[in-house]
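S.K.: this one's sequence-less:
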């Protein structure tokens, strides 16, 4: 080990202080050899570099090109290094480990950052011991170059080492439950965050693109509110939260205050402010700013009230330009106190965010990069003691927390909860919840123990009889063809027992879609469109201008059921 360290020190002296954190050049002679196929693939590496430099939007294509090259020659250190970096940056961070390990075998002196990146990749796979070893190698290289010149880098890597040590401890204390990603339509390929459950309804925020979005919105997606309802164990009634102007720029919902009032975060005012909004049967309307919390030059991004409305906790960067948690209290005269910053039992020297306060004001959840985090943001819990003092916040441990970012804890209905995490593999945030574990009882466990048969002393002779096996003919299997069910959706605009005239239909609907008439012996029904998804049908129904239009589902062109109360413009 000592010999390896000396070798590393001597080698890195020749590299200098310029570390290759970008795309690393692949030497053609070391990759191609005499292969014609290698020369063709060499062009892919050049294309991949340009895509790498473009940023996150091009990383998927960049990785496809690099992996094709790696299938041809997996023993090129620089190529493996670039793939590892791409995975770390693109989001599938746990997949970077094997490529950096290959680099360490092929060319351990490629640069100093190899040991930093390999440490990070190991940390994301919960391989904390190996992560610490690689981080320490990186530390030795930096210290050899000069502690003062590498002070910031050393401070960062020492924090990574502390996170891994925390991870080793918390991994041994893992809870007896698991967590799982919520299904579609809640989660998508985009960022899905900040879930708030209210009975059977779930509010959440997403930057996904949906049918009807304008082209300008597709270029710069931003978080906006959606809702779904739990019906018969499935999430349905997917809809967009809109204001009275049907704007797609409704601020981000962050908390529930009471049955008719919610908190939203508006990033366009001040440095980012919190506002109260109310809902009616169709739309959301702004009530007022949370004036006793907001400051003009600071960012207030999260807050939570007690059930009586007399205490609020919130996150602000007004001190030291990082997120900290504050609180205000209302007196008997209805006046709010000035914001008070929590002490170090809650706040740390790192960033805090996404706070939640229980209705009785005795339990608080929040996310932090400090304390005994195991990487990124972790979720912490603090409770008041019998004297009303807040206790030191505790890490909620694995599997709620991970080496990724874990934020916005929302408890509900006993021990159930929701939270956000970007551990899912594509670098985007998803909404997770507690996984229900069903214990499987084996057949042996269900049966009562069999008592031993008592020994019978008397032996009764039995006449020997030849028993011929009965031959039972096997039935001929019947193979039934299962028809493919194709579900489509149409918009019904009218129905009448007397056939309607063209003039009546034109007066009712003036759109471009053809009106299709059908007759079942009693009713004439008039529909437009034939959509493959309910979302498309919802979108076009909302824009018809036909007040009593509704959606009908068909299976293989056979009318099945009427779908009502669906709207992308309703609550």
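M.R.: Nice, I can see it. Just so you know, these numbers come straight off a predicted model, no measurement behind them.
S.K.: use CA for all of it now, contacts and neighbours both
M.R.: Will do.
S.K.: Please enumerate the helices of the stretch 101-250 of the chain.
M.R.: 113-124, 128-145, 151-172, 215-219 (DSSP state H, counting those that start in this stretch).
S.K.: Can you say which of these is nearest to residue 417?
M.R.: Closest to residue 417 of the helices of the stretch 101-250 of the chain, according to CA to CA: helix 151-172, at 19.8 Å.
S.K.: Buried residues in the closest one, which are they?
M.R.: Residues of helix 151-172 classed as buried by neighbour count (16 or more other CA atoms under 10 Å): 154, 157, 159-168, 170-171.
S.K.: Just send those back as a markdown table, with distance to residue 195 too.
M.R.: Below are these laid out as a markdown table (distance: CA to CA, whole Å):
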| residue | distance to residue 195 |
| --- | --- |
| 154 | 37 |
| 157 | 33 |
| 159 | 30 |
| 160 | 29 |
| 161 | 32 |
| 162 | 31 |
| 163 | 27 |
| 164 | 29 |
| 165 | 31 |
| 166 | 28 |
| 167 | 27 |
| 168 | 30 |
| 170 | 26 |
| 171 | 27 |
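S.K.: ok, and here's another one to check against it:
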């Protein structure tokens, strides 16, 4: 009853996501770990491991809110016995329903290999886990296997759900074959935290950004559904290039309850607020009183924008005469939560809600509505249409007759099989911003910027330090570029190229690439003191390619957004030297789960390795595969060696002589981080090269 009562005081993000999680919660609680089966003969540590099982079960049985605690207890027991199917299943289930859901696949697949009948819903959870890592064929196989294994009455209740998941996988397979050309960048630690951060709202000519965050504050309470803190509103200033650190707002924006800012009027004088403690979620407004220099106490926006089911996100039209909002209103909804609109009449009264129709609203949930500056493009999230899983971002265009076009998926990699929500654009419509839980983030849901590139041409994939592992301040991005051409330029960037170890200057070639045109805007050589000067045509995002004898090939992203053309930019670059014995982790190398088959998104990174070797023809490399300590040593030894061989085979296929390449698999014998955390295990699963001679 505690959880049921708590839903009366709703979080905006929980209201959005809880219906997605529920269909996957089935038979987990029926999986028992028996002491006799868990005990291993002649292996020390049983008593402590069994105690961890007991503590984990207590947290597990309490539900989603304590799955992360249960997982940590289970992982302690896992050190004692990593081959118990029930334990692997429970760890996988805990990962699947917490922020580190991409970790689930290894444990669930291991549980299934150990015991195909470990749980009634093992195929369902495996389907979701494979879907999350873009293994759509495997996901469909497991979804279909789950459906085939249901009894007649269970099949009637679950067929539509499974068919929907399969349809998502079909959409995913299609959209991932034709990725959109974008850079997706984490906004960094000034905006994001290790807690959930989402729902971005720009205001005051894009000089201020508001977000909703679930960070701890004094006397903060946790929600029992997910064991996270209440929602609060934060603000940060933005100068067009940098964000200041986030600051929590006072009343009327924040209270001791769940609060979110969903929109600010174009004139900046009215704030739309979500108050989660009122009737399952209510939209309120606060007006700014200039003479008192303060905001008024918030109150209900309108009785027209109100239902017993509660409302969520909303936005105002540019002229302030329409409000678009998300509601599960029984009278107006087509199914699930829909986007409705109310219009302001000549008397200043709001009309009754109107459903935007099947072009926008599916029979599943919609969320996070936003209108462009001209009011002619609507962005929103939906679990329906051709979503590839969870909430995807869609857009619709308004024609001259006032009709909205059929929802269009923004595509991969903007959308993934996980949830993408609360998409907005800046005032110029140049960049998008949205919330997602992506690998390489700060630990939970973060706010990202989407930078759109020009028309597709012959592509290269440009990744930050693509030969060197690391998150670069935990800001990550994807950048796809055409082949390089020459072009005159006009904006000054200057700095030095330095050695990362000794800090000494490096003579290097630097190429600055405009991703919108695919052209090299400037190519320069740093001098004996490492100094360089380059001229670029305009402020924006540029790719930087640097090469120097005796150093690793370097690729980076230079972000000059918001800078003026007469501003002098100071930027130093650091190159990593290589010598005999140097080891380098190959970043962005992906394999099919549990196999030694390279995924296509790995090819561009490996092409850079091939180019690096072509520029250093006397060099000999060892390619090595490494794993974490999950699973058996024999399996990990075989898999790590086969994956290293797959990389070598690819490089040979690119013209690198086999005589300068060797491969080896080291399993988990050379960890670079502890294996007792998800982040550590992720770092240990890697492919490296080692310089044997040069």
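M.R.: All right, it came through fine. Computed from a prediction, not measured in an experiment: that's the story for all the values here.
S.K.: TM-score them against each other, please.
M.R.: Laid over one another, the chains give 0.68 as their TM-score (TM-score structural alignment, normalised by the length of structure 1), with 426 aligned residues with a CA RMSD of 3.1 Å.
S.K.: returning to that earlier point: nearest to residue 103 of structure 1 among the helices of the stretch 101-250 of structure 1 would be which one?
M.R.: Among the helices of the stretch 101-250 of structure 1, helix 113-124 sits nearest to residue 103 of structure 1 (CA to CA), with 8.0 Å.
S.K.: The closest one against structure 2, how far on average?
M.R.: Compared with structure 2 after fitting, helix 113-124 of structure 1 has a mean deviation of 0.8 Å; criterion: mean CA distance after the TM-score superposition for structure 1.
S.K.: And that helix, how far out from the chain middle?
M.R.: Mean-position distance between helix 113-124 of structure 1 and its chain equals 23 Å (CA atoms, centre = their mean, to the nearest Å).
S.K.: again with stretch 385-399 of structure 2
M.R.: That offset, for stretch 385-399 of structure 2, works out to 17 Å (CA atoms, centre = their mean).
S.K.: give me every residue that touches residue 308 of structure 2.
M.R.: Counting by CA atoms under 8 Å, 6 or more residues apart in numbering, residue 308 of structure 2 makes contact with 279, 280, 329.
S.K.: Next, the contact list for the aligned partner of residue 421 of structure 1 in structure 2, please.
M.R.: Structural correspondence for residue 421 of structure 1 with respect to structure 2 (TM-score structural alignment): residue 436. Applying CA under 8 Å, 6+ apart, we find residue 436 of structure 2 in contact with 198, 418, 419, 420, 421, 445, 446, 447, 448.
S.K.: cool, residue 30 of structure 1 as well?
M.R.: So residue 30 of structure 1 contacts residue 76 (CA under 8 Å, 6+ apart).
S.K.: mind checking the SS state of the residue at minimal distance from the centre of structure 2?
M.R.: Central residue of structure 2 (CA atoms, centre = their mean): residue 438, 1.8 Å from the mean position. Look at residue 438 of structure 2: counting by DSSP: H, G, I helix; E, B strand; the rest coil, its state is coil.
S.K.: Residue 78 of structure 1 is in contact with residue 20, isn't it?
M.R.: No - between residue 78 of structure 1 and residue 20 there is no contact under CA atoms under 8 Å: 10.8 Å.
S.K.: more crowded one of the two?
M.R.: More crowded of residue 78 of structure 1 and residue 20, by other CA atoms under 10 Å: residue 78, with 21 against 13.
S.K.: State the distance from the more buried one to residue 374 of structure 1.
M.R.: Note on residue 78 of structure 1: its distance to residue 374 of structure 1, by CA to CA, to the nearest Å, is 30 Å.
S.K.: residue boundaries of the strands in the stretch 201-350 of structure 2?
M.R.: For the stretch 201-350 of structure 2, the strands defined by DSSP state E, counting those that start in this stretch cover 208-213, 222-223, 228-229, 232-237, 247-248, 259-264, 270-275, 282-289, 294-295, 299-300, 311-316, 322-327, 338-343.
S.K.: what's the helix or strand following the last one aligned against in structure 1?
M.R.: Once strand 338-343 of structure 2 ends, the next helix or strand along the chain (criterion: DSSP states H and E) is strand 354-355. Alignment of strand 354-355 of structure 2 against structure 1: residues 340-341, by TM-score structural alignment.
S.K.: which residues are in contact with the matching stretch?
M.R.: Outside stretch 340-341 of structure 1, the residues within contact range by CA under 8 Å, 6+ apart are 324, 325, 326, 327, 328.
S.K.: closest to residue 380 of structure 1 among those residues?
M.R.: Nearest to residue 380 of structure 1 among the contacts of stretch 340-341 of structure 1, with distances taken as CA to CA, is residue 325, at 12.6 Å.
S.K.: Show me what the closest one aligns to in structure 2.
M.R.: Checking TM-score structural alignment: residue 325 of structure 1 goes with residue 339.
S.K.: and its match, what is it in contact with?
M.R.: Contacts of residue 339 of structure 2 (CA under 8 Å, 6+ apart): 324, 325, 326, 327, 355, 356, 360, 361, 366, 367, 369.
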